[in-house]
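Q: Pasting the sequence and the predicted coordinates here, then a few questions.
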Amino acid sequence: MDPQQELFTELIVRLKEKGYDVYDGFLPPDGTEYPFVYLADSQQVDDRNKTTSFGTVYQTIHVWHSSPKQRGRVSEILLGIKELCYSLTETKNFGWDLRNVNQQILQDTTTAHPLLHGVLSVEFKFN
C-alpha cells in the first residue's frame, strides 16, 4: 500500500476508535451533528536511495463545531487528534515520525449559522 494511503487509513481507524465522528472524501450531508472530523487533503513527497524508499506525508485534518462559543471543545478535540498523531510510530509497512503540527482555530461563516473550524496540518516522515 502507498505510504500516504496507509497513513490515511490508520488515522481514520484510530480517530473512530477514539469516538470521533469521522468523514473523508466528502463533507457530511446537511443535518450532520457537530462536532465532526474531516480527513481532507494529503500530499506525499518521496525520497529514495539505493536500498529503500522514504519520504514525507502531509495530512490536513479539519474539525467543525456548530457553536463558536465552544472553542474549548474544539481545542480539546484538536489536542486529542494531535496526541493520536504523536503516538503513531508505525503501521504495517512503514515507520512514522511526526515532524511538525500546525494548528489553527478559525471562525467559519460559510453556512447560515456561524461555525468554529479547527485545522491541523501534520507532517510525517516515513521509512
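A: It's in.

Q: rest of the way, CA atoms for contacts and neighbours
A: OK.

Q: Distance check, Trp96 against Gln4.
A: Going from Trp96 to Gln4 by Cα to Cα, to the nearest Å gives 11 Å.

Q: what about those two, which has more around it?
A: Set Trp96 next to Gln4 and count neighbours by other Cα atoms under 10 Å: Trp96 wins out with 23 against 19.

Q: Which positions in the helix or strand containing the more buried one come out as buried?
A: Per DSSP states H and E: Trp96 is located in strand 96-108. When burial is assessed from 16 or more other Cα atoms under 10 Å, strand 96-108 yields the following buried residues: Trp96, Asp97, Leu98, Val101, Gln103, Ile105, Asp108.

Q: Second structure follows, compare the two:
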Amino acid sequence: MIITPHQEFFNICRDIAIKLIGEENVYDFLPPKGAKYPFIYIGSQQHVEDTWKNKDAIYPTIYQDIYIYNDNPLKRGSTSKLAMDFVSILRTINTTNIASLNPNYDYHFNEITFNLRPDNTAEVPLMQAHIYIELKAY
C-alpha cells in the first residue's frame, strides 16, 4: 500500500511523541477530560500540492501543528524542553532508530516555529507549547 506524504509525516510525528511521553499521552484529537499531563496533541495538517505537475508525482508542501500541554503554567521549563526534544528528534528523520523515521519521502523543512504560552481555556490554567512545521516532501 502506498502511503501519502502527509500521512507518513503524521505517523512520524506520532511516533516521536510516543517515544517522548508514551502512547497513552499522545492524541490525534483533543483528549477527554481527566487526561494525564503532559500530553501531546497532533493537531491540524494541511497538504498543498504545487501548481506544476510532474506526471503522477506529488510534491506537496505540508503544514503540521503539534501542541504540548502541561497542567501548570509554572512548568514552562519542562514544557519547553519537551517541545525542543520533539523538534530535535524530528530534525533527524533519516538518522534515528525509530522505524517510521526511515521515510519513503524526502522531507525538507522550510520552517519550524515554536511558541510557548499560558493557556486559560480549560478549568485550570495550563502551559501550552505550539510547534508549527512547514516542510516540503519529495
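A: Structure received. A quick note: this is a predicted structure, and the numbers were derived from the prediction, not measured.

Q: now what about the TM-score between them?
A: TM-score for the superposed chains, counting by TM-score structural alignment, normalised by the length of structure 1: 0.90, backed by 126 aligned residues with a Cα RMSD of 1.6 Å.

Q: hmm, back to that, ok, average deviation of the strand holding Trp96 of structure 1 from structure 2?
A: Comparison of strand 96-108 of structure 1 with structure 2 after fitting gives an average deviation of 1.1 Å (mean Cα distance after the TM-score superposition for structure 1).

Q: In terms of secondary structure, what does the helix or strand following that strand contact?
A: Under the assignment DSSP H and E, the closest C-terminal helix or strand after strand 96-108 of structure 1 is strand 115-126. The contact analysis (3 or more Cα pairs under 8 Å, 6 or more residues apart in numbering; DSSP states H and E) places strand 115-126 of structure 1 against strand 53-65, helix 71-87, strand 96-108.

Q: how about the last one, aligned to which bit of structure 2?
A: Strand 96-108 of structure 1 falls opposite residues 107-119 of structure 2 when the two are matched by TM-score structural alignment.

Q: Equivalent analysis for the longest one, please.
A: Under TM-score structural alignment, the alignment places helix 71-87 of structure 1 onto residues 76-92 of structure 2.

Q: List the contacts of the matching stretch.
A: 13, 16-17, 20, 38, 68-70, 96, 114, 116, 127-129, 131 (Cα atoms under 8 Å, 6 or more residues apart in numbering).

Q: Pull out the buried residues from those.
A: Buried subset of the contacts of stretch 76-92 of structure 2 (neighbour count, 16+ other Cα under 10 Å): 13, 16-17, 20, 38, 68-70, 114, 116, 127-129, 131.

Q: which one of those residues is nearest Ile62 of structure 2?
A: Distance to Ile62 of structure 2, by Cα to Cα, is smallest for Cys13 among these, at 12.6 Å.

Q: what sits against the nearest residue to Asn25 of structure 2 once chain neighbours are set aside?
A: For Asn25 of structure 2, ignoring the flanking residues on the chain, the nearest one in space by Cα to Cα, 6 or more residues apart in numbering is Phe39 at 4.7 Å. Listed by Cα under 8 Å, 6+ apart, the contact set of Phe39 of structure 2 reads Ile21, Asn25, Val26, Tyr27, Ile68, Tyr69, Asn70.

Q: ok, those residues in structure 1, which still hold?
A: Counting by both residues aligned by TM-score structural alignment, their matches' Cα atoms under 8 Å, the contacts of Phe39 of structure 2 that remain in contact in structure 1 are Asn25, Val26, Tyr27, Ile68, Tyr69, Asn70.
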